[in-house]
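**Q** Turn this into a structure:
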Amino acid sequence: MRHILPFAQPGQTIGLFGGSFNPPHRGHVHVSREALKRFGLDRVWWLVSPGNPLKTKGPAPLSRRMAAARALVTHPRIEVTDIEAHLGTRYTAQTLERLCALYPGVRFVWLMGADNLAQFHLWQRWEWIMESVPVGVLARPGDRISARTSVAAQRYRHAKLPASAAHLLGRTTPPAWCFLNVPMLDVSSSEIRARGEWE
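**A** This is a model prediction of the structure:
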């Protein structure tokens, strides 16, 4: 299994950026670069998911989304992966459990947009995720208020790091999370699909 998964050394801090990437776009790259810089990560792995359990309509075929993502990403420390397809995991908690077992000594940070934080309490075993890995939240336009007043934000307000300490997130014992306001590119996968640019 390890030969088809990305390489990471014990002691490294890896940001995990999951999603359907349907389609991937420059906004995903921008967020990944900001996460690398602001959270002090060694690498960011895109986890291009086989499908999103919270969405009824399936995304484009995985092979197409992977090819589009790899064509888009040129940063040497951002790696596009289909880890979940190889692991056979469907939910984030399952994926994190397997990765922590496969990569002893590697520190993982779960990355998400503020829109995901707003509905995080709907995710399977979301509290286990918060208790198991640090979480980095990157604000997107229009999602800041709902994210900050979300169930997850309220439940774990005691574990929130100030933005000034964002670079320490990966080395902080969970539960730990950090909310960053970052300059965002006004582009989304749903808008690209709505324009008919991704069938």
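**Q** make it CA atoms for all contacts and neighbour counts henceforth
**A** Noted.
**Q** which residues in this structure form strands?
**A** Assigned by DSSP state E, the chain shows strands spanning 13-19, 43-48, 78-81, 107-113, 135-139, 160-161, 177-181.
**Q** For Lys55, which of those is the nearest?
**A** Evaluated with CA to CA, those place strand 13-19 nearest to Lys55, the distance being 11.4 Å.
**Q** And for that closest one, what's in contact with it?
**A** Here strand 13-19 makes contact (CA atoms under 8 Å, 6 or more residues apart in numbering) with 32, 35-36, 41-49, 52, 106-112, 170-171.
**Q** Can you add mean neighbour count and distance to Trp126 and give the strands of the chain back as TSV?
**A** Below are the strands of the chain laid out as TSV (neighbours: other CA atoms under 10 Å; distance: least, CA to CA, whole Å):
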stretch	mean neighbour count	distance to Trp126
strand 13-19	22	14
strand 43-48	23	18
strand 78-81	20	23
strand 107-113	23	12
strand 135-139	25	11
strand 160-161	20	16
strand 177-181	22	13
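**Q** just checking, Ala85 touches Pro50?
**A** Yes - contact status for Ala85 versus Pro50: in contact at 6.0 Å, counting by CA atoms under 8 Å.
**Q** Proceed likewise with the subsequent sequence, for comparison:
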Amino acid sequence: MPPRSVAPSSRIPPHSDGMRIGLLGGSFNPPHQAHRDISLLALKRLELDRVWWLVTPGNPLKDVSGLQDLAVRAAAAQAMANDPRIVVSCLESFIGTRYTVDTIDYLRRRCSKVHFVWIMGADNLGQFHRWQGWRRIAAQVPFAVIDRPPQSLRALAAPAARALASSRIATPDAARLADRKPPAWVFLTGMKSPLASTGLRNPDGSWKK
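**A** All right, here's what the predicted structure looks like:
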């Protein structure tokens, strides 16, 4: 039986060989219902055992001046997740990584028999080509892109999506994505929430009630 969810941790969450685990990284500033909806959709459509929310100390591509304390964001993420299959972790603060590619390197070395899938919204696919080592990320783990209207058409026309077009698999094959040798990715529709963390923050960086 796979391990159940634990409180937010700075170390690698419990896992076992052969597990299929989705990785959803972000600042979670604040966490919101769309984070949970994305995770539940991925758990179902990709047939995952767990989704790990990797609460980052700070996104290198974003202004971090209004970023809430890591412990505050992690606790709020744990409350929002509210599902034993969604595990909140502050791993990146413990291992000292700033970039997704380095976090994935770390996890693949230490959890070599776990089948990881990176999860992102369509808005992130639109800027994926700006991520440090994005081609290496695509070569290391399969990834799933969750439709985030109205970003769909723009995201699928973005440089990374075009560059990796031949590696995109058909939606009916999504359940086997975790078993695919990368590069491989899928675009999943059906998640219609327009929520984004930016719209849930006040100008001073505090969270709206």
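**Q** Compare Ala85 and Pro50 of structure 1 (neighbour count), which wins?
**A** Pro50 (23 against 15; other CA atoms under 10 Å).
**Q** What is the burial count for Pro194 of structure 2?
**A** As a burial measure, Pro194 of structure 2 scores 12 neighbours (other CA under 10 Å).
**Q** counterpart of it in structure 1?
**A** With TM-score structural alignment as the matching criterion, the partner of Pro194 of structure 2 in structure 1 is Asp186.
**Q** How about Ala71 of structure 2?
**A** Ala71 of structure 2 maps onto Ser63 in structure 1, by TM-score structural alignment.
**Q** Also Ala175 of structure 2?
**A** Under the alignment (TM-score structural alignment), Ala175 of structure 2 pairs with His167 of structure 1.
**Q** now the longest helix anywhere in structure 1, how far from the chain's geometric center?
**A** Across structure 1, the helix with the greatest residue count (assigned by DSSP state H) is helix 26-38. Offset of helix 26-38 of structure 1 from its chain centre (CA atoms, centre = their mean, to the nearest Å): 11 Å.
**Q** List the buried residues of that helix.
**A** For helix 26-38 of structure 1, the neighbour count (16 or more other CA atoms under 10 Å) marks 28-29, 31-36, 38 as buried.
**Q** Stretch 58-78 of structure 2 too?
**A** 58-59, 67-68, 70, 73-74, 76-78.
**Q** okay, which residue is most central for structure 2?
**A** Centroid-nearest residue in structure 2: Leu24, 1.7 Å away (criterion: CA atoms, centre = their mean).
**Q** quick one: it from Asp37 of structure 2, how far?
**A** 12 Å (CA to CA, to the nearest Å).
**Q** picking up where we left off before, the longest helix of structure 1 vs structure 2, average distance?
**A** Compared with structure 2 after the fit, helix 26-38 of structure 1 shows a mean deviation of 0.5 Å (mean CA distance after the TM-score superposition for structure 1).
**Q** Aligned counterpart of Gln124 of structure 1 in structure 2, please.
**A** That one, Gln124 of structure 1, aligns with Gln132 by TM-score structural alignment.
**Q** I'd like the distance between its match and Pro57 of structure 2.
**A** For Gln132 of structure 2, the distance to Pro57 of structure 2 - CA to CA - is 16 Å.
**Q** In structure 2, what stretch matches the longest helix of structure 1?
**A** Helix 26-38 of structure 1 maps onto residues 33-45 of structure 2, going by TM-score structural alignment.
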